[in-house]
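*Asks:* test case, fold it:
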Amino acid sequence: MTGRPRIPELLREPAFRRYWTGQSISSLGDQITLLVIPLIAVSALHADAAQMGYLAAAGYLPYLLLSLHAGGWADRYGRRRRVMIATDLGRAAVLLTVPIAWAAGLLTLFQLYAVVLAVGALSVFFNVCNPPLFVALVPAGQYLRGNALINGSRAASCVAGPGLGGLLVQLLAAPLALVVDAASFLTSALFLHRIEAAEPPPAEAGRGSAGQGLRWIRRSPVVRAALLGTATVNLFTFVISALFVLYATRELGFSAGLLGSVLAAAAVGALLGAAVTGRLAARIGVGPAFLFGLVLFPAPLLLIPLAGGSVGTAAALLFGAEFLSGAGVMILDISAGAIFAACIPDALRSRVFGAYQAVNYGVRPLGSLLGGLLGSALGLRPALWIAAIGAVASGLWVLFSPIPRLRELPGQDGPVDRDEPADQGERNEQPA
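*Replies:* Modelled structure (predicted):
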């Protein structure tokens, strides 16, 4: 008697399976690097607090400066899979310069800044090319499932990556651990090379192509509301992130081990969110699922400034906050990815994503800066209250938009920019 296949339908398609496998391995390598790069700066290069701040900011700066132009270029160039392969190879090469320079005794903090900037810039181009390739590989009826698989593996990497990174640093010197991330990019490039996808054709160059994505978002009530909601929630949650470690250790008395356990709860919650998003969207609708995620992501963070009393009580509250928030952000990301895949025209897909990314990532360092200012001026707990309340209020942008009324995935939303031919880029799905 044969049982029902347990492998998801999309993973039985060779092209998507290769795409998903490459993305999953690369995500694991990214999580290792998120831990290892700061450790290199601290342990090998003796960076101070200000220099660590510059290093963190360097990772986001390319998203703010390059996303708009990268999206316009990617839509005009058209060969997104080739670009993604090139950026994977480039990121691997850039990361390998760190252990090479360290072995030669030449590694400096300025090189580390340059590496983070270069990896960030290449990631911008990879990211704006990724949505068109996803749409080329995934049938329209499978957008939620495809996003759940991609984000689920990302959540799993958040669980396993930091522990694996710490183990590698213990077994090897910190710079040598970056070889693993370089290998993950090479593996991603290999899997992308083995994919054949009917990508949307290149768009014709038009006036002001870098700004076409922003203009389209402004005219689209669905994506405009989503951008305002997610950018607002990111601004305030990065205020919380900037203060969280200091608050947990100084005011709540957490040890480093307890703090790590609390932070790991978010990744476990994200796994749960990835598992339930499809069923939730089927029951209440994809738009209400988006709104639910946008509320569930920040609402538990109100428990953070509320925490007090014994260390055990405070830890229980923060564990719950991180777990539920992790589930919420995954529901938000998966439903958002499906909605965007369905409603953004192929001819503008990279430009719209580039514009969205420029705003959504651009507010993050601003949130960190605002967190420092509020924490210094008002104290940690009052600043956390302001940030948590502001993050919850981000749902108001979406509440009065068409998104809560979206029971099913929408059609392509809004006209193509006047400088672009309206008949370009009908969706090409990967044949079975």
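*Asks:* can we go C-alpha only for contacts and neighbour counts from here?
*Replies:* Fine.
*Asks:* report the distance from the helix or strand where I334 lies to the chain centre.
*Replies:* For I334, the host element (DSSP states H and E) is helix 311-343. For helix 311-343, the separation from the chain centroid amounts to 13 Å (computed by Cα atoms, centre = their mean, to the nearest Å).
*Asks:* OK, contacts around the residue nearest the centre of the chain?
*Replies:* Most central in the chain under Cα atoms, centre = their mean is D333, positioned 8.3 Å from the mean C-alpha point. Counting by Cα atoms under 8 Å, 6 or more residues apart in numbering, D333 touches 151, 290.
*Asks:* for it, give its distance to F244.
*Replies:* The gap separating D333 from F244 is 23 Å, by Cα to Cα, to the nearest Å.
*Asks:* one more: V83?
*Replies:* From V83 to F244 the distance is 37 Å (Cα to Cα).
*Asks:* tell me the buried residues in stretch 209-225?
*Replies:* By neighbour count with 16 or more other Cα atoms under 10 Å, stretch 209-225 contains the buried residues 209-217, 220-225.
*Asks:* same deal with stretch 3-15?
*Replies:* Neighbour-count burial for stretch 3-15 [16+ other Cα under 10 Å]: 10-11, 15.
*Asks:* and the contacts of that stretch?
*Replies:* 16-17, 20, 137-138, 142, 145-146, 194-197, 432.
*Asks:* which of those residues lies closest to L168?
*Replies:* W20 (24.5 Å; Cα to Cα).
*Asks:* may I see the buried residues of the helix holding I334?
*Replies:* Quick answer for helix 311-343 (16+ other Cα under 10 Å): 311, 314-315, 317-343.
*Asks:* one more sequence to fold, the one below, so I can look at both together:
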Amino acid sequence: MRSSPYWPVISHPTLRRVLPGVAVSSLGDGMAVVAVSWLAIQLAPASVRGAWVAMAAAAYTLSGAVGALLLRRFVQHRPPAQLVCWDAALRAAALGAVPVLYTFGALGIEGYVALLAVSSVLHSWGQAGVYTLIARVLPERDHLAGNAVLSGVGSVATVVGPPLATLLIGCGGAATVLAVDAATFLVLAATFLVVPKGSVPEPEAGTASRSAGFAVIRRSPALSGLLALTFAFFFLFGPVYVALPLHVSDDLGSSAGGLAAFYTAFGIGAVLGSVLTGFLNRWRLWPATAGIVIGFGVLMLPLGLGAPTGVSIVCFGLAGLLWPPYSSLSTALFQRSAPGALLPQALAASSAVRVLSVPLGIALGGPLTAGLGAVGTLRLSGAGIVVVGLVAACAWGLRAARRCRRPAAGAAEPARAGSEAGTDTAKEAGARP
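*Replies:* Sure thing, here's the model as predicted:
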């Protein structure tokens, strides 16, 4: 165990304090994956259920991108533990209001969507705070392992959460699940509230403009290209959040337990993927990320090609295997490339783009399912992801070919330009993400 790449992470004194809180809140979110859509299905009029399910799922994440853009002036210089604490407290309050209003019969679909939106306003900054903490307390060589631990905790919660949500929905309804989710965020807030001052190193003070995070990304071809790939990948996956619940409930005639089976399979694959991620620190970035995207899309296709339910669940689980490596590898590049003083801003900017892409895809899922049906939407999503991965692979191949043709005498100047952009030539080539 001590020779594992994960030992420096789980044995670090600061991380030992906060990881239990992260695990508890991740479990709540694992249950909310089922409950958010299921409660929307219950509250929305039958004639427009698809649109309201899309709006509920989008609201749960979209406002995080808005908060990342509009609240930067007020929160960008806050300590990372404080960012996580504020995000967790807001989510606990907004999500906790859902079961209260539902109990008194005062919760309509419009109010439900509004509360989901409020709950996520600070979520991009909360996520940035967690990964900034990882980057500041661990040496660079352990960043990927730290990211993988966080991803693994979330993956385990995705396995355990949906079955627990199914049991709670059967006993007390979907609103009960959101009450439990709110309580888990209170635990997370309390955990980060007691992080000792001085236990998280602070970078040298620096001035950061309002657009500093995006400026760091824009100056680095590796970061901007990776963020473009991530946006397209997540955008095309977004419609699945609308199509899959409707496919389970309408096409398969199943209950919340059927939807939980898909998410649980995805979570099992993600747990295994998280365990493997810590050993991938020597993978070349662009071939790895493009290959992951292509493989993910291929594994999504059976859901839209009429495969038997068992086969679809297995393929969805194998797709989950690829999710943590992509997330952790791309986050590690940001942690290593962005200047320390600007790391929260760069991570929040990245998170804003990622958070925005999924809700946009979810919003597209509403009209897609209305026009193509749930199965047709799933088929289009998988095929689109494959195409995006192939384009990224071709782009990397062309860049690698140009690099090979570049005269050796002229190699010094591009290397110096890459250093000024916040990342060295090796990182831009993806040699060590």
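*Asks:* buried set for the helix or strand that the helix holding I334 of structure 1 is followed by?
*Replies:* Counting by DSSP H and E, the element after helix 311-343 of structure 1 in chain order, helix or strand, is helix 349-378. Of all the residues in helix 349-378 of structure 1, those buried under the rule 16+ other Cα under 10 Å are 349-372, 374-375.
*Asks:* helices or strands up against helix 349-378 of structure 1?
*Replies:* Contact here means 3 or more Cα pairs under 8 Å, 6 or more residues apart in numbering; DSSP states H and E; on that basis helix 349-378 of structure 1 packs against helix 49-77, helix 109-137, helix 212-219, helix 221-246, helix 380-393.
*Asks:* quick one: it to structure 2 mean distance?
*Replies:* After superposition onto structure 2, the mean distance of helix 349-378 of structure 1 to its aligned counterpart is 3.0 Å, using mean Cα distance after the TM-score superposition for structure 1.
*Asks:* and that helix with helix 380-393, angle?
*Replies:* Angle, helix 349-378 of structure 1 to helix 380-393, by axes from the mean of the first three to the mean of the last three Cα atoms, to 10 degrees: 150 degrees.
*Asks:* helix 349-378 of structure 1: how far from the chain's middle?
*Replies:* Relative to the chain's own centre, helix 349-378 of structure 1 is displaced by 13 Å; criterion: Cα atoms, centre = their mean.
*Asks:* that helix to helix 109-137, inter-axis angle?
*Replies:* Using the same axes, to 10 degrees, helix 349-378 of structure 1 lies at 130 degrees relative to helix 109-137.
*Asks:* how far off helix 212-219 does helix 349-378 of structure 1 point, in degrees?
*Replies:* Going by the same axes, to 10 degrees, helix 349-378 of structure 1 makes 70 degrees with helix 212-219.
*Asks:* next, the angle from helix 349-378 of structure 1 to helix 311-343.
*Replies:* Using the same axes, to 10 degrees: helix 349-378 of structure 1 against helix 311-343 is 150 degrees.
*Asks:* show me what R81 of structure 1 lines up with in structure 2.
*Replies:* Under the alignment by TM-score structural alignment, R81 of structure 1 pairs with A81 in structure 2.
*Asks:* the helices and strands packed on helix 349-378 of structure 1: which one's closest to G90 of structure 1?
*Replies:* Once those are compared by Cα to Cα, helix 109-137 is nearest, at 7.2 Å.
*Asks:* I'd like the next helix or strand past that closest one.
*Replies:* Next along from helix 109-137 of structure 1, by DSSP H and E: helix 143-171.
*Asks:* which helix or strand lies directly C-terminal to that following helix?
*Replies:* helix 174-193.
*Asks:* ok, and what's touching that following helix?
*Replies:* So helix 174-193 of structure 1 is contacted by 18-19, 21-23, 25-26, 28-30, 32-33, 36-37, 39-40, 81-82, 84-86, 88-89, 91-93, 95-96, 98-99, 102, 165, 168-169 (Cα under 8 Å, 6+ apart).
*Asks:* what's the closest non-adjacent residue to whatever residue of structure 1 lines up with T184 of structure 2?
*Replies:* In structure 1, T184 of structure 2 lines up with S184, judged by TM-score structural alignment. In this structure, S184 of structure 1 finds its nearest non-sequential neighbour in S26, 4.9 Å apart by Cα to Cα, 6 or more residues apart in numbering.
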